[in-house]
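Engineer: Got a predicted model here, sequence first, then my questions.
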Amino acid sequence: MSATLSTHVLDTAVGRPAAGLAVTHHRHDGTAWVHGGDHTTDDDGRVPRFAVEPGTHRLTFATGAHLGPEAFYPEVTVVFRVTSGHHHVPLLISPFGYSTYRGS
């Protein structure tokens, strides 16, 4: 089975994409988290599709560097399951909250 993953980060406090945000990917191998790669959002706040194996995955977003030292959530970690096909994980951030969902 082949699968792909992408993400898009939007800063709802300012109404713009979160460009230049560091995103770290890990996959759980059944025993431990295995580093899958380091990414940075583009000018549109996106990390384009990249290939992954089906299973449990984790994206860690370095939100504090974007939102500043007063941000309540300096880091956001999202854990989710990947099956075959494409999976898109949007993240909406602001200094005092965040939201995510399975996108298309």
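Structural biologist: Yes, it's here.
Engineer: CA only for contacts and neighbour counts going forward, please
Structural biologist: Fine.
Engineer: any idea how far residue 14 is from the residue nearest to the spatial centre of the chain?
Structural biologist: Closest to where the C-alpha atoms of the chain average out (C-alpha atoms, centre = their mean) is residue 59, at 4.5 Å. Distance of residue 59 to residue 14, computed by C-alpha to C-alpha, to the nearest Å: 23 Å.
Engineer: dropping in the other structure now:
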Amino acid sequence: MTSRITTHVLDTSTGHPAAGISVSLQVLGDLEWTELGTATTNGDGRVPVLGPQALAAGDYRLEFATGAYFAASDTPSFFPSVAVTFTVADQEHYHVPLLISPFAYSTYRGS
């Protein structure tokens, strides 16, 4: 089973998938963000199921607990979390990968 929103996290400082990162899916309402679901990246750094199967058009956010991930290995880091905000326009699949290191991150729309 795969949801409409999936993600995976790669730790570019080690060259390995980032397992054990807590991820929250949120939707923007009138004035505030509401959490729709949470998950933790698996051993391959992936979250294959996150939130509801059907999503209305609107603005969404994935929030990754990157600080806790780096702290678990005694690695100093700059970002305690990373929030990636994006727009859902239709009912297709949205894959949002995250590349992290202790002092930088990058993201893109995947397939």
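Structural biologist: Thanks, I have the structure now. Being a predicted model, the structure only gives us computed values, none of them experimental.
Engineer: what's the helix or strand for the counterpart of the residue nearest to the centre of the first structure in the second structure?
Structural biologist: When the second structure is aligned by TM-score structural alignment, residue 59 of the first structure is paired with residue 62. Per DSSP states H and E, residue 62 of the second structure falls inside strand 58-64.
Engineer: which helices and strands sit right next to that strand?
Structural biologist: The helices and strands touching strand 58-64 of the second structure, judged by 3 or more C-alpha pairs under 8 Å, 6 or more residues apart in numbering; DSSP states H and E, are strand 22-28, strand 82-88.
Engineer: And it, how far out from the chain middle?
Structural biologist: 8 Å (C-alpha atoms, centre = their mean, to the nearest Å).
Engineer: Mean distance of it to its aligned residues in the first structure, please.
Structural biologist: For strand 58-64 of the second structure, the mean deviation from the first structure after alignment is 0.6 Å (mean C-alpha distance after the TM-score superposition for the first structure).
Engineer: Any chance you could list what contacts that strand?
Structural biologist: Applying C-alpha atoms under 8 Å, 6 or more residues apart in numbering, the external contacts of strand 58-64 of the second structure come out as 21-28, 81-89.
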